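S.K.: Any chance you could fold what I've pasted below:
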Amino acid sequence: MHKRNWSNWLSCLLLICATGVACAAPAKPDPAAILRAKYASLAEQLRQNQFKRPLVLESAETPNHLKGDIYAIVDYPFGAVSTGLDNPDHWCDVLLLHINTKYCHAMTGQGGTTLRVNIGRKTPEKLSIVPRVELDYSVAAATPEYFEIVLYAKDGPLGTSDYRILLEAVALPNSKTFLHLTYSYAMNFTGRVAMQTYLVTIGRDKVGFTVIGKQADGQPEYIGGVRGLVERNTMRYYLAIDTFLGAARAAPAARFEKCLQAWFTAVERYPRQLHEIDRDAYLEMKRAEYLRQQTVY
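M.R.: Predicted coordinates for the structure are as follows:
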């Protein structure tokens, strides 16, 4: 193109952009539409799967990052789901159901809301010896038919970083809701060593949910290692969310006890992956941790 013609063309283009006639910025992806498309693509898997409920679990591993995703249909109206989970104190009640969560307390200040969470072993522990993670709580999106909530910490427990729990949801017909839960984190060298030590000792027989083949007796062979680990924890967090939503109509004084009983029952439906301790031991530990949660540490 001739230099003068090129200059004239560029001047015209700039003028058009300045007047707003053209050159509009690309439209941002609609997260609700993306989630609905995912729902449609998973229709068959949601209908028929190993979980015997409308749920799909996916996991991924890279050299420094682990991620678990659960997509599920829940039998609660979108409004009830949004109201129940758009509250940092409620999230502490959700997180405390997980067997490894020892404490959670929501703190709100000028910088926003943070969840102080201690993550430890599956037995009672003093908070002074349990690693703590500070999760920033944020509502990334909220409309009458879609929401997204993110819990994020730059530094996580036990050599992890980029620690993230994300929940998004979209309304479905017939008073149902489609949920997407992501649980992910990065690991440094120290974290990798600690993880491998766990996996070759007390965690050597642990498995996840992804079927990778069949054993000699025809039973499914499940994925192990770090992907098995992230799948187990993703499922525990999902069951905690589902359990909390199911107990939302209970009287406040009885709600957490109902959650404890329901979460343990839900976990025990998958004993190969999720069984750790008996019901009485779990209930005794969590009742004590719930009382401790009422105090700021």
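S.K.: drop to CA atoms for contacts and neighbour counts, all remaining ones
M.R.: Will do.
S.K.: got the contact list for the closest residue in space to I119 that isn't next to it in sequence?
M.R.: For I119, the nearest residue in space outside its immediate sequence neighbours is T101; the separation is 4.6 Å by CA to CA, 6 or more residues apart in numbering. Shown in contact with T101 (CA atoms under 8 Å, 6 or more residues apart in numbering): L95, V117, N118, I119, G120.
S.K.: mind checking how far T101 is from T123?
M.R.: Between T101 and T123 the distance is 10 Å, computed by CA to CA, to the nearest Å.
S.K.: here's the other one to compare against:
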Amino acid sequence: MRLSCSSRFAALLLGLAALCAPLASHATAEDLRARYAQLGEQLRPDANGHTLHVDSSEEKDRLTGDVYAVLDHPFATVAASLKEPAHWCDILILPFNTKYCHAVGGGSGPVLLLRIGRKAEHPIEQTFRLRLDWRNVAATGDHFETRLLAADGPVGTRDYRITLAAIPIDGNRTFMRLTYSYAFGFTSRIAMQAYLGTAGADKVGFTVVGRDGAGRPQYIGGVRGAIERTAMRYYLAIDAFLESLAAAPGQQAERRIQAWFTSTEKYARQLHEMDRQQYVAMKRQEVVRQQAIIE
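M.R.: Next up is the predicted model:
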């Protein structure tokens, strides 16, 4: 089925949502420890070995998603790696829709220059621009938080945010909260509805909303399903980035690309979009391209 322009935009928009996240106020280490304890049995290893819980919400003019995860990496490694703006570009480039990311200095601090396009190869001049202000909010021995913010987006979207907060937990591991969100208006709402009525009609997220007659889980769909898919893609990108640090510097980009695709295919019902050969070839080119500044 051929998508309209608004439907194609909505598909990009829902992918772009992963680059945004709100915490209305600063989340302290105590807040995160309380949330970790509160999740309890909800935060357990899944069939693919990832310990996580995905949540989402839809308000009148905003979509929000959360991924709570236990990372098998020491807190010191997580905090030291994610406090570098350029490393966020190493992460953000991995999902299909991100075509370019480069960190530059801005008047008030670092800025990430992003280009968002279709999931397949997309000429850079036809992509959507997004400038994310990057800020370290907290960096102590037991608490780390980074935020990325953009006031405006394409086709009536606004207030893009992404927040990652983390604390150390037992066993030399890290508890992470990845929260993201964006606000939308009438035009973008219509575009999303068009997408969900066509290419996104059969796609699902991760929240289980019921069981079928055979006891199989039924997953949430619609815009919340889309937000959850994007959340998982970015969580898996963070995990792939951290895993790649064990490789020699010249091998890390390739290791991230391969690891991210392998991880997403473990959740093929929600995340499969293309075959490995197509994805790897595309991302190798985009990783090379992001070394130069493109305004």
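S.K.: Closest one to A171 of the first structure out of the contacts of T101 of the first structure, please.
M.R.: Using CA to CA, L95 is the member of those that sits closest to A171 of the first structure, with 23.6 Å.
S.K.: Is the closest one in contact with D242, as I believe?
M.R.: No: using CA atoms under 8 Å, L95 of the first structure makes no contact with D242, being 11.7 Å away.
S.K.: In the stretch 1-150 of the first structure, mark out all the helices, start to finish.
M.R.: Here the stretch 1-150 of the first structure has its helices, by DSSP state H, counting those that start in this stretch, at 3-19, 31-41, 43-47, 78-85, 88-97.
S.K.: Over to the residue nearest to the spatial centre of the second structure. Which of the three states is it?
M.R.: Among the residues of the second structure, Y234 comes closest to the average C-alpha position under CA atoms, centre = their mean, at 2.8 Å. Under DSSP: H, G, I helix; E, B strand; the rest coil, Y234 of the second structure falls in the helix class.
S.K.: Aligned counterpart of it in the first structure, please.
M.R.: Using TM-score structural alignment as the criterion, Y234 of the second structure maps onto Y237 of the first structure.
S.K.: count of neighbours near the residue in the second structure that P131 of the first structure lines up against?
M.R.: Under the alignment (TM-score structural alignment), P131 of the first structure pairs with F128 in the second structure. The local packing of F128 of the second structure (other CA atoms under 10 Å) involves 19 other residues.
S.K.: Am I right that F128 of the second structure is in contact with L113?
M.R.: No: F128 of the second structure is beyond contact range of L113, at 10.6 Å (criterion: CA under 8 Å).
S.K.: The counterpart of A281 of the first structure in the second structure: what's it in contact with?
M.R.: Structural alignment (TM-score structural alignment) places A281 of the first structure against Q278 in the second structure. Taking CA under 8 Å, 6+ apart as the criterion, Q278 of the second structure is in contact with no other residue.
S.K.: Helix, strand or coil: sort out Q278 of the second structure for me.
M.R.: Per three-state DSSP, the secondary structure class of Q278 of the second structure is helix.
S.K.: for F209 of the first structure, same thing?
M.R.: F209 of the first structure ends up coil, using three-state DSSP.
S.K.: For it, which non-adjacent residue is closest in space?
M.R.: F209 of the first structure's closest residue in space is Y222 (CA to CA, 6+ apart), at 5.9 Å.
S.K.: Residue in the second structure paired with the one you found?
M.R.: Checking TM-score structural alignment: Y222 of the first structure goes with Y219.
S.K.: what number of residues lie near that match?
M.R.: 16.
S.K.: so it touches K203, yeah?
M.R.: No: using CA under 8 Å, Y219 of the second structure makes no contact with K203, being 9.3 Å away.
S.K.: Quickly list what's touching both of those two.
M.R.: G225.
S.K.: Quick one: the strands in the second structure, in order.
M.R.: In order along the chain, the second structure carries the following strands (DSSP state E): 44-45, 51-58, 62-71, 98-106, 109-116, 128-140, 143-152, 158-169, 173-183, 208-211, 217-219.
S.K.: Ok, which of those strands comes nearest E286 of the second structure?
M.R.: Nearest to E286 of the second structure among the strands of the second structure is strand 98-106 (6.1 Å), distances taken as CA to CA.
S.K.: Quick one: average offset of the closest one versus the first structure, please.
M.R.: Its aligned residues in the first structure lie a mean 0.8 Å from strand 98-106 of the second structure after superposition (mean CA distance after the TM-score superposition for the first structure).
S.K.: aligned partner of T77 of the second structure in the first structure?
M.R.: Looks like T77 of the second structure aligns to A80 there (TM-score structural alignment).
S.K.: Done for today, thanks.
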